[in-house]
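> quick one: sequence plus predicted model below, questions after.
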Amino acid sequence: MMAFPNEKNGAGYTFIRHKALSFWPVSISIPNAALPMKKIVYLLLIILNFASCISNKKYNEKLMSKHSPDQLQKDLSIIKTSLEEAHPGVYWYIKKEKLDFKFDSIKSLLKDSMNSVEFYRLTAPLVSEVKCGHTRLIHPGLKLNKEQKAAIKKKGEAPITQLKYKVEGNQLFVVSANKALTHIKPAMEILSIDSISTPTIINSLKKLYSSDGYNTTFYDEVLNKTFPNYYYLAYPKKDSSLFILKDSSGLCGEWIYNLKPKPAVKKQSEEEKIKQKELAKQQKRVDKKNRYKGFDEQKKPLLDFKIDSTLNSTAVLKVKSFSFSHSNFKRFFKETFTTIQNEKIEHLILDLRGNGGGNLMYCNLLFRYLYNQPHKFTGRASMATRYFSTGKYVDHTLINRFTGIFPFIFVKKDNQGFYDKLPTDKAKKPKKLTYNGNLEVLINGYSFSATSLLSSNLKKVNRGIFIGEETGGGFNQCTAGSIPLLSLPNTGLKLRLPLKVIQIAEPIDLKGRGVFPDIEVKTTLEDILKGKDVVMEKAIDKSSQNLY
């Protein structure tokens, strides 16, 4: 994903405070009817909660109910029109005639009523034909209240979510399993789930999203992270699933059932509760102090810098994201490169693996700490149009509404077409603390979007040696920048629609591929099970040998 300063990622709600009660004339008196402020606030909260429940009910009904062929065809038409009018790279990797034919083919199948999930399974692969990693159809999921969430939790963990997976081409392997699944071991190959072969499953899941162009490394990395999510988008959610597995001893079949949460066995004493509360407070203070570095799902920092104690003058800088809440990239990079200078670091390993992108300005900032010449990070952002007819379906969120308004303010036009200026399209000087030593850059299939553009800029000026696998994002460009969500009026599905072409200042002759490593190193299932980071090991080995 890609964003710019002051933009917020994801959907949110904006509440506007008004002074409705102040409209009452001062002269009016209501004896014995005046309500204390607390009661007024309480009453307003009840009204808002009631309105929210009604809104959620309508929202859920739209996603669950059947839709007529006419309604489905209207939503399909909105998708097609949106791509044709607003997507600046819709025909980069597929010809118009071929895409039109595919839309017509899907339209011919919309003869019977279907619900939103069925429509999603039919049309998401169609959107993916554009081969843009930022463009996809989204099933937003139901909005649940506390009681519904509690009921789902009580039902237990779904079968597919009880394993962690490793995808290798058309093969699927077990990385780990819930402790209750005693017969399923790491390294087992999964041959089928519920009588559907693994190659069929993987193929159907990979059609629901896309990489940039002809790249393939992105697909496996996405499924390694989110296999259960995409599985339950493509296939019905069941209380039990039959897995056929294979290991060195042969084949076996294992039923996996919903795993109900275990009830708390031991009650905590008051002393233990107090101690736990105090530990939680301490951890909260630590988290608040370090939140400018961010945290991933395992509570590990998204921004991390360490000097390797086993090697002289070698340090590792990990950047797992360029966009997260409470971030302070300016502070972190300044602290990091001050330390690099003070400690006289000669070998720096920059780890960009698993970094899906984010704020383009912060990518440019990091680049300026790594390259000692003035450099233009991107060109201008070309656009297909200033206005598109389906813009009225843009989501009702502040950032998306702003996205729908800004073309009339900022978008310009010349003999090359519509375009928008970017804060990265002018040459910027290097930072005073620029690092000039040896550099290794670690990349993989999930190095995407703005991260891929950072990698290509470094590659373009021969700054560093790249180790790992091809980036999932394109070398030259991607469509991103402003990405509103369009809500389809009948099915409730959402179309993620990028409006700008973000490209490096001087593209090379390479179509639809990412940044290739100088030294290719693939992480295998065996490496993962042994806890080996072979890509990092290769980088450290190269630093220790000083092979430059």
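Alright, I've got the coordinates. Numbering: from 1, shown residues only.

> alpha carbons only for contacts and neighbour counts from here, please
Fine.

> mind listing what Leu76 touches?
Each residue near Leu76 by C-alpha atoms under 8 Å, 6 or more residues apart in numbering is listed here: Lys107, Thr123.

> need the three-state assignment for it.
helix (DSSP: H, G, I helix; E, B strand; the rest coil).

> and Ile46, by the same measure?
Ile46 is classified as helix under three-state DSSP.

> and if you look at the one 4 residues further on?
Under the three-state scheme (three-state DSSP), the conformation of Phe50 reads as helix.

> ok, now how distant is it from Asn145?
Computed with C-alpha to C-alpha, to the nearest Å, the distance linking Phe50 and Asn145 is 12 Å.

> repeat that for Leu163.
Counting by C-alpha to C-alpha, the gap from Leu163 to Asn145 is 27 Å.

> count the neighbours of Glu254 for me.
The tally of other residues near Glu254 (other C-alpha atoms under 10 Å) stands at 14.

> the one 5 residues further on too?
The number of residues packed near Leu259 is 20, by other C-alpha under 10 Å.

> check it against this one:
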Amino acid sequence: MRRHHFHFILAIILFSCKQPSKQQENPFTSATFKSLPKYPSEGLLSDFDLLVNSLKEGHTGIYWYSSAKSFDSLVSVQRAMIKDSMNGFQFYNIVAPIVAFTKEDHCDISLSDELKAFQRQQGKFLPLSVLNSGDDAFILSDTVSGHAFKGARIVEINGLPIKTIKEKIYKTFGSDGNIMSSKIVFLDGIRLAVEYAKVMGQPDSFNITVVYPSSEKQETVSVKPVTFKTLKAIETSVNVAYHTDTSNLPASFKCLDGNTAQLTFKTFSNSNFRKHSMNFRQFTDSCFNILLNAEVDILIIDMRENGGGSEGNEDYLFSWLTDKPYIKYDSVELSRFAFSFINYTDYAKDSDRIDLYKELRYENELTGSGRILRRKGIYTPTPPRAHPFKGHLYILTSGWTYSGGAEFCSLVREHTNAVFVGQETGGGYYGNTSGTLLELTLPVTKLSISIPILKFNLAVHKGIPGHGVIPDFEVKPSFEAFSKGIDQELEQALSVTPAVEIK
């Protein structure tokens, strides 16, 4: 929280020290944002309170990783920041940390259509595409304003360390629990530039300090911002230069040699499979029939881009990896059967609201403990196979592996001896809050918030609370490997000698 009132003596002392730039002080009050509407404090407070109350009422897992006391404490701090005549960006940066504090990746906040249009038409962006590795960010763009920055590591932008910038941006979007892998990978490519513009500001120039890995030479260069159209062109050129896989196929299968096969699932979404004239279950069955008939001994399942999809596909895939009975969920919990804020959501239409409430009543019941849980028999996990794959199993994971993709990984970790390679999954080990999402639109500022209402508690016990599946072999992204087209996680998996077979 910024403090604006100082004792006179303290103010003199601070004035003599290095002062933060104007951009850091008031990043969204410059002439750049003059055309944006400003909202009265009454309207902003009304939107703020609606958001907070809706999260408390609808988000079933809101206190899974944080206490009610800590949440309310943050709410009090952020609410006190609201002033009269704020624009949408300023308000976004007040409420986004509250949404992020739910610590659920399915709970998102989006700019209004007006702010999105502003970004597309008038936005000023860093002319960069990057690869993140921990706190570091390496520039993928070939040239920036005539400067050959490719491969350079960013040290500072406009006087702020890149680590500080990332930490501030991280506070505006959530991840499951305390998982950082999903936040790190989310800022890859041009997304660092996009999020910087939303959170840090849109100045008329950027002083970028970089270090060149080959020489360790440090240099600070002033560059001009670019439009969103130019930023997208940078993204395209980087994808071409680094032969980035832009295939939209939801899944693929290939034999790497006579004894090793790779099965890739980028999604579990049935609609995505149908879009490509594929059927998830038919595809999965055919792959495992090939594996069993060919007596392939080593299977690598690539889940690095799998953010989930249609419920049930994760355990359908898992059923091919075990012949032992298992329980998928301890419980699936609903927050309530009806919502006071429903008229501000995508279920505001009478027919939509009635259908939603009917479905919630049909699938869930109020138990003696006072909890609303999914009725028995509504969902039954796929039973194990009589003849599953019993060879050596490797799972490739990343921060993009979440929701149903992470649930699959949790089941595999819990019930097999599979070896995990890559980064911690972006999805929590013990489940997530997802399923039906209520898209809340704040009536004054028009910011949009996705509120998940079903808490899926996986029947697993081997994980670390607040984290995802931790890989057995962690692979930290490397610019050198990326620039050469080396698949680090796959290479690591292939280099590990099979030790034990899955149970």
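Yep, it's here. As the structure is a computational prediction, the values presented were derived from the model and not from experiment.

> report the TM-score for the pair.
Taking TM-score structural alignment, normalised by the length of structure 2 as the basis, the two superposed chains have a TM-score of 0.79; 441 aligned residues with a C-alpha RMSD of 3.0 Å.

> looking at Leu163 and Asn145 of structure 1, which one has more neighbours?
Legend: neighbour count by other C-alpha under 10 Å for Leu163 of structure 1 and Asn145, higher for Leu163 (18 against 10).

> now do the same for that one: its match in structure 2.
Taking TM-score structural alignment, the alignment pairs Leu163 of structure 1 with Leu128 from structure 2.

> what's near enough to touch its match?
Leu128 of structure 2 neighbours (C-alpha under 8 Å, 6+ apart): Ile139, Leu140, Ser141, Val144, Gly189, Ile190, Ala193, Leu231, Ile234.

> isn't the first one up against Ala152?
Yes. Checked against C-alpha atoms under 8 Å, the pair Ile139 of structure 2 and Ala152 is within contact range at 5.6 Å.

> equivalent range in structure 2 for stretch 282-293 of structure 1?
On structure 2, no counterpart of stretch 282-293 of structure 1 exists by TM-score structural alignment.

> if we can go back for a sec, who wins on neighbours among the contacts of Leu128 of structure 2?
With neighbours defined as other C-alpha under 10 Å, the most crowded of the contacts of Leu128 of structure 2 is Leu140; it has 28 neighbours.

> quick one, what contacts that residue?
By C-alpha under 8 Å, 6+ apart, the neighbours of Leu140 of structure 2 are Leu128, Ser129, Val130, Leu131, Phe149, Lys150, Gly151, Gly189, Val238.

> over to Tyr429 of structure 2?
Neighbouring residues of Tyr429 of structure 2 by C-alpha under 8 Å, 6+ apart: Ala406, Glu407, Ser410, Val460, Gly463, Ile464, Pro465, Gly466, His467, Gly468, Val469.

> could you export those as a markdown table, including distance to Lys56 of structure 2 and neighbour count?
Shown next, in a markdown table, are these (distance: C-alpha to C-alpha, whole Å; neighbours: other C-alpha atoms under 10 Å):
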| residue | distance to Lys56 of structure 2 | neighbour count |
| --- | --- | --- |
| Ala406 | 25 | 32 |
| Glu407 | 25 | 29 |
| Ser410 | 28 | 28 |
| Val460 | 27 | 20 |
| Gly463 | 27 | 16 |
| Ile464 | 26 | 12 |
| Pro465 | 22 | 14 |
| Gly466 | 20 | 18 |
| His467 | 23 | 21 |
| Gly468 | 24 | 30 |
| Val469 | 28 | 28 |
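
> closest one to Ile13 of structure 2 out of those residues, please.
Gly466 (42.1 Å; C-alpha to C-alpha).

> would that closest one count as being in a strand?
No. With three-state DSSP as the criterion, Gly466 of structure 2 is assigned coil and is not in a strand.

> need the contact list for it.
Here Gly466 of structure 2 is in contact with Tyr65, Asp176, Gly177, Asn178, Ile179, Gly428, Tyr429 (C-alpha under 8 Å, 6+ apart).

> could you do Ile179 of structure 2 as well?
Each residue near Ile179 of structure 2 by C-alpha under 8 Å, 6+ apart is listed here: Glu424, Gly426, Gly427, Gly428, Gly466, His467, Gly468.

> which of the helices or strands spans the counterpart of the first one in structure 1?
The one in question is Glu424 of structure 2. Under the alignment (TM-score structural alignment), Glu424 of structure 2 pairs with Glu470 in structure 1. Counting by DSSP states H and E, there is no helix or strand that carries Glu470 of structure 1.

> just give the closest residue to Glu470 of structure 1, not the sequence neighbours.
Distance criterion C-alpha to C-alpha, 6 or more residues apart in numbering; nearest residue to Glu470 of structure 1, sequence neighbours excluded, is Phe516 at 4.5 Å.

> tally of neighbours for that neighbour?
So Phe516 of structure 1, with other C-alpha under 10 Å, has 20 neighbours.

> give me the distance between the equivalent of it over in structure 2 and Glu305 of structure 2.
If you follow Phe516 of structure 1 across to structure 2 using TM-score structural alignment, you land on Ile470. For Ile470 of structure 2, the distance to Glu305 of structure 2 equals 16 Å [C-alpha to C-alpha].

> next: Gln282 of structure 2.
21 Å.

> neighbour count winner among these two?
A direct count of neighbours by other C-alpha under 10 Å for Gln282 of structure 2 and Glu305 places Glu305 higher, at 19 against 9.

> show me the contacts for the more buried one.
Listed by C-alpha under 8 Å, 6+ apart, the contact partners of Glu305 of structure 2 are Phe265, Lys266, Thr267, Thr397, Ser398, Trp400, Thr401.

> next: Val316 of structure 1.
Contacts of Val316 of structure 1 (C-alpha under 8 Å, 6+ apart): Phe305, Lys306, Ile307, Asp308, Leu348, Ile349, Leu350, Asp351.

> name the nearest residue to the third one, sequence neighbours excluded.
If the residues on either side of it in the chain are set aside, Ile307 of structure 1 comes closest to Ala315, at 4.1 Å by C-alpha to C-alpha, 6+ apart.
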